[in-house]
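>>> turn this into a model:
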Amino acid sequence: MRTRPRLRTETRWAYVFLLPWLLGLVIFQVGPMVASFVLSLTDYDLISSPRFAGLGNYAEMLQDPKVAAAIGNTAFYTVLHVPLAIAIALLLALMLNRITGRAAGFFRTVFYLPSMTPYVAVGVLFLFLLNGQAGLVNQFLGLFGIDGPQWTTDPAWVKPGIVLMSLWNLGTTTIILFAALRNVPRELYEAAMIDGAGPWQRFRSVTVPMISSALFFVVIVNTITSLQMFDQVYTMFFGSQSAQQSSGDAALFYVVYLFQQGFQFLHMGYASALAWLLFAIIAVITVIQVKAGNRFVYYESEPHGAAERETR
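The predicted structure follows:
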């Protein structure tokens, strides 16, 4: 049995090893968050000293039509992008799961490589691919007699074009779902086949429940990422004044507007208030997803709890 002095020594050393991480947490995360909240209560332009404004910035957001437009654009993109991205990533993961031998490693690498591409480079690339006159996307549609839309200038097609661009970066989601598929016991498929279940029945009754925890995770992560969409959109539509004028507010996503207020107009207090509103929105949506998702997620360590949830 370990003595108390030895336990105290081990505890002290544990804190010593945790100290670098704790310092990083306080200095680079907790500290800036506290400073941001304080600034959200002030009128601050980075030049003069902050002036206390109370809840004035938050009241101004309620009257700012740009905030409503940015939230609407971001919500539209999120609702369209998240289900489509997860469905395509799951299809790619199912394809990867069928590939065996030396080719398996090659295709895993190929599917993940797009995730390594810098977001700015992706934005520039798709600015050319989605060009309404000479873009490769519209040229491909023209092969089937389809007159492609003006992806980057028509406000009705700007957000679908951004969704199309975002599908380039599915590598991480695909690999997560592929890892979940690899952990599904083969015995379950064999038992389902003996019972006469077809491919769709096996997918619905075996595959989806067994990877539901991974699906739950990627839904939350992709939702949070979509609500913070910035790099590609800013590169495509706000890198030049002409592109911004042609697309209007159709590409004005929430984080883009936050960036403009903070670093273009130097309204740091207002930008901080916008950041805290985004934090609250993400927190509320995540809580709702967790509460709703736990009713449908199967955890292998809690088979009885999962069965009870299914019978409710």
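>>> when you work out contacts or count neighbours from here on, use the C-alpha atoms and nothing else.
Will do.
>>> now the residue positioned nearest the centre of the chain: how far from V16?
Most central in the chain under Cα atoms, centre = their mean is T225, positioned 2.1 Å from the mean C-alpha point. Plainly put, T225 is 34 Å away from V16 if you go by Cα to Cα, to the nearest Å.
>>> now for the nearest residue to Y58 once chain neighbours are set aside, how many residues are close by?
Of all residues not flanking Y58 in the chain, A273 sits nearest, at 6.3 Å (Cα to Cα, 6 or more residues apart in numbering). Number of residues near A273 (other Cα atoms under 10 Å) recorded here: 26.
>>> check contacts around A273.
36-37, 39-41, 57-58 (Cα atoms under 8 Å, 6 or more residues apart in numbering).
>>> what do you get for Y58?
270, 273-274.
>>> ok so it is a helix residue?
Yes. Counting by DSSP: H, G, I helix; E, B strand; the rest coil, Y58 is part of a helix.
>>> and the contacts of A273, which are buried?
For the contacts of A273, a neighbour count by 16 or more other Cα atoms under 10 Å gives the buried set as 36, 39-41, 57-58.
>>> could you identify the helix or strand that succeeds the longest helix seen in the chain?
Scanning the chain for the helix with the most residues, using DSSP state H, yields helix 65-98. Note on helix 65-98: by DSSP states H and E, the next helix or strand toward the C-terminus is helix 102-112.
>>> contact partners of that following helix?
By Cα under 8 Å, 6+ apart, helix 102-112 touches 96, 170-172, 174-175.
>>> I have a second one here; can you model it like the first so I can compare?
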Amino acid sequence: MPTITGGAGRYRRRLTPYTFMIPALIGLGLFLFYPLLSSIWFSFHRMHLVNLTQPPDFIGLDNWKFFFEDPNVIRAAKNTLWFVVIMVPMRIVGALITALLLNQAKRSRGFYRTLFYLPALAPPVAATVAFVLLLKPGTGPVNTLLANIGIEGPLWFNDPLWAKPSLVLLGLWGIGDLMIIFVAALLDVPVELHEAAALDGAGVWQRFRYVTLPSISPVLQFAAITGVIGMLQYFTQAAVASSVASGAVTGGGGIANTFGYPSGSTFTYPLYLYVISFGPRGLLGYASVLSVVLFVVAVTFTLILLRRFRTFLR
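Predicted structure coming up:
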């Protein structure tokens, strides 16, 4: 059969890998780069959700100037950062400890894995509503049990000091998604490394620190990156918990007017973005600023974790 030789053949061989990338590039262009560039362009305009037929008005840097002067941004960013710093490490540590214990189980290992994984299958809205009802201060089963043993339970989702920790408890309850990944990673650690370390006199902690952790570091990195990105977009649980705990799910215009209850303690950055976008004023231009900043922060966190994560385990 004839073969392609010369410069034309080399050129075609070089282009072959890129032809397989075309579907992925089309998807990235349509669903990532185009929306991102559109958001950047809209951030320099005044746009109203209630009147989309009117052409956007170019206002320069006014939206960006207001962003740096908006006190709600600081409050929402602090709450979101709290979830990133507290919930992400706790979920990773909790899932890793659970996976280690499950791998040590001698009998019914599959049953316990299924039992711990099931909460991760619960729909976020249903799980949050159930948690709020379980932790209801007056009639909730948790505070009732605590009262029976002489402990006065906190107000949980109705207390600004306990609202965010209550959401952390909800996050820890659903660590099955991370746990099952860690279980697979731990099973993939070579037994020979543990045996060699034991022969050298390494204890349990030393084997975990210098054998297990380096072996599963790519999985830990993946869990950290996806966890941070998830917390930066933390919306559903905070919105549902604040609305249900306040007793008023929706307000005027179909938008929840209780976001952040109690006292703004659960008012995250994505909640503020939603309110600005679909609230009564519908400031889509300013919402574009918020979304662009959120994207930049997520990319920054991702790059830092990609470049520096392994040094944290040394």
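>>> rewinding a little: as a markdown table, the contacts of Y58 of the first structure with distance to Q289 of the first structure and secondary structure would be great.
Below are the contacts of Y58 of the first structure laid out as a markdown table (distance: Cα to Cα, whole Å; DSSP: H, G, I helix; E, B strand; the rest coil):
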| residue | distance to Q289 of the first structure | secondary structure |
| --- | --- | --- |
| Y270 | 29 | helix |
| A273 | 24 | helix |
| L274 | 23 | helix |
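>>> and which of those is nearest to N131 of the first structure?
For the contacts of Y58 of the first structure, the residue nearest N131 of the first structure by Cα to Cα is L274; the value is 32.2 Å.
>>> which position in the second structure aligns with that closest one?
Counting by TM-score structural alignment, L274 of the first structure corresponds to L290 in the second structure.
>>> likewise for V67 of the first structure?
Going residue by residue (TM-score structural alignment), V67 of the first structure aligns to V73.
>>> what does D45 of the first structure give?
Under TM-score structural alignment, D45 of the first structure pairs with H48 in the second structure.
>>> these two touch, right, its match and F278?
No. H48 of the second structure lies out of contact with F278 (Cα atoms under 8 Å); the separation is 9.6 Å.
>>> the more surrounded of these two?
For H48 of the second structure versus F278, the count of surrounding residues by other Cα under 10 Å is larger for H48: 21 against 18.
>>> what about the more buried one, distance to P35 of the second structure?
Where P35 of the second structure is concerned, H48 of the second structure sits at a distance of 18 Å (Cα to Cα).
>>> how about A239 of the second structure?
25 Å.
>>> show me what stretch 224-241 of the second structure is in contact with.
Here stretch 224-241 of the second structure has contacts from 80-81, 83-84, 88-89, 92, 124-125, 128-129, 132, 157, 167, 249, 259-260, 266-271, 294, 298, 301-302, 305, using Cα under 8 Å, 6+ apart.
>>> now, of the residues you listed, which are buried?
The neighbour-count test (16+ other Cα under 10 Å) applied to the contacts of stretch 224-241 of the second structure identifies 80-81, 83-84, 88-89, 92, 124, 128-129, 132, 157, 167, 249, 259-260, 266-271, 294, 298, 302, 305 as buried.
>>> out of A239 and P35 of the second structure, which sits in the busier spot?
Set side by side, A239 of the second structure and P35 show more neighbours around A239, with 24 against 13, by other Cα under 10 Å.
>>> what's around the aligned partner of T212 of the second structure in the first structure, how many residues?
If you follow T212 of the second structure across to the first structure using TM-score structural alignment, you land on T207. Look at T207 of the first structure: counted by other Cα under 10 Å, it has 18 neighbours.
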